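**Q** sequence and predicted structure are below.
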Amino acid sequence: ADRRKSEASLGAAADEATRARADLERLRAQLAETKQQSEAAADRANGDIAELADALEEAVEEAQRVQVAYQAAERKRQEAEAQLAAALLDDATSPVRSAAAATEL
């Protein structure tokens, strides 16, 4: 009776070990799948990050080009204002200079 009880216990323990082994294999398979999915997601994220970094670099370069163009346009505007002021001054003083020249004659 003790022998049968021991054999039954041994059989139950063997069944439990078999179930535990099957659970372990299932968990290993799930872990491998999860790891693969995580690596794929990380690769996609790294690709997205690289694309964003490239886009940011392009945006910075474009902003620098716009700034240079703005500065050139601002210089031209200031030059045009100076030329206009000189022309207005010349027009305003021209009759006076003409009158002065006429009185000298």
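**A** That came through, no problem. Numbering: from 1, shown residues only.
**Q** contacts, neighbours, all on C-alpha from now
**A** Will do.
**Q** in this structure, mark out all the helices, start to finish.
**A** 2-104 (DSSP state H).
**Q** let's bring in a second model and compare:
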Amino acid sequence: MFAGDEVMKGSLASYTFEHMEIASYKMLIAAAGEVGDAEVQRVCEENLREEVAMADWLENKLGTVTTSLRRKSPRGSRDGRLAGKQARHGHHRVPETRRAGC
């Protein structure tokens, strides 16, 4: 396993976790509103803004991290391994015309 693979997996996990936190805070805000706990609602709304900001930051960095690591990796050559792996696992299939260029 290459270090770049681990960085990409870590980036994906972080992005996913931020969205889980966003959903959790939205649920807590709704629950706090339902029971009339304005203080918990206010704190959760502050935390939600921070989580949304972090998710946006990560989203803006995902492409840069991917291309940067791919360029540094010996496997990052134009051999199409990344696209082939995605296609085998059923993830967002890459058109055949693009696979050779990966």
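**A** The structure has been received and is ready for your questions. Just so it is clear, the model here is predicted, and its values are computed rather than measured.
**Q** TM-score them against each other, please.
**A** Comparison of the two superposed chains (TM-score structural alignment, normalised by the length of the second structure) gives a TM-score of 0.34, and 37 aligned residues with a C-alpha RMSD of 1.7 Å.
**Q** what sits against the residue sitting nearest the centre point of the second structure?
**A** Centroid-nearest residue in the second structure: Tyr15, 3.0 Å away (criterion: C-alpha atoms, centre = their mean). By C-alpha atoms under 8 Å, 6 or more residues apart in numbering, the contact set of Tyr15 of the second structure is 55, 58-59.
**Q** how far away is it from Met54 of the second structure?
**A** As judged by C-alpha to C-alpha, to the nearest Å, Tyr15 of the second structure and Met54 of the second structure stand 9 Å apart.
**Q** for Glu45 of the second structure, same thing?
**A** To Met54 of the second structure, Glu45 of the second structure is 14 Å away according to C-alpha to C-alpha.
**Q** and stretch 9-22 of the second structure, which residues are buried?
**A** 11, 15, 18, 21-22 (16 or more other C-alpha atoms under 10 Å).
**Q** ok so, going back, who wins for neighbours among the contacts of Tyr15 of the second structure?
**A** When the contacts of Tyr15 of the second structure are compared by neighbour count (other C-alpha atoms under 10 Å), Ala55 ends up highest, at 20 neighbours.
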